[in-house]
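[1] here's a sequence, model it:
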Amino acid sequence: MMSLWDALRMNMMISYQELVRTFLNVMCDQDVQFFSGICTINKFIPW
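    As a prediction, this is how the structure comes out:
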């Protein structure tokens, strides 16, 4: 059985991944040249 602490850590990790994905998608949509490499990499990360 999963402990409350494990569930909380998993929830925080998922929230962090969503935050990073949202930030990178916004940066990619704006075609910022500095982030173009990160945007390309982000499309292959199966989050």
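[2] all contacts plus neighbour counts: C-alpha atoms, from now on.
    Will do.
[3] I'd like the next helix or strand past whichever strand or helix holds residue 23.
    Here residue 23 sits within helix 4-29, counting by DSSP states H and E. Using DSSP H and E, the helix or strand that follows helix 4-29 in sequence is helix 36-42.
[4] re earlier: so which other helices or strands are in contact with the helix holding residue 23?
    helix 36-42 (3 or more C-alpha pairs under 8 Å, 6 or more residues apart in numbering; DSSP states H and E).
[5] this one next, for a side-by-side:
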Amino acid sequence: MPTTQQSPQDEQEKLLDEAIQAVKVQSFQMKRCLCFLYLKELLAFLS
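    Below is the predicted model:
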């Protein structure tokens, strides 16, 4: 199979897209964790 060479700009765009996706995933997980912590505190306060 022939390998295709990516230009440096294409490679940078691919790396940027991967980094942005990783940040989005981490952001979602942090928000979910914070919501869970707030819920735990709220339930403890209400009990």
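[6] got a TM-score for the pair?
    Remark: TM-score between the superposed chains equals 0.61 [TM-score structural alignment, normalised by the length of the first structure]; 32 aligned residues with a C-alpha RMSD of 1.3 Å.
[7] hang on, the earlier thing: superposed on the second structure, where does the helix holding residue 23 of the first structure end up, distance-wise?
    Here the mean offset of helix 4-29 of the first structure against the second structure after fitting is 0.5 Å, by mean C-alpha distance after the TM-score superposition for the first structure.
[8] tell me, that helix lands on which residues of the second structure?
    Helix 4-29 of the first structure corresponds to residues 8-33 of the second structure when matched by TM-score structural alignment.
[9] for the helix holding residue 23 of the first structure, buried residues please.
    21, 24-25, 27-28 (16 or more other C-alpha atoms under 10 Å).
[10] and the match of helix 4-29 of the first structure, how far out from the chain's middle?
    Centroid displacement of stretch 8-33 of the second structure relative to its chain, using C-alpha atoms, centre = their mean, to the nearest Å, is 6 Å.
[11] can you check stretch 5-21 of the second structure too?
    Worked out by C-alpha atoms, centre = their mean, stretch 5-21 of the second structure lies 17 Å from the chain centre.
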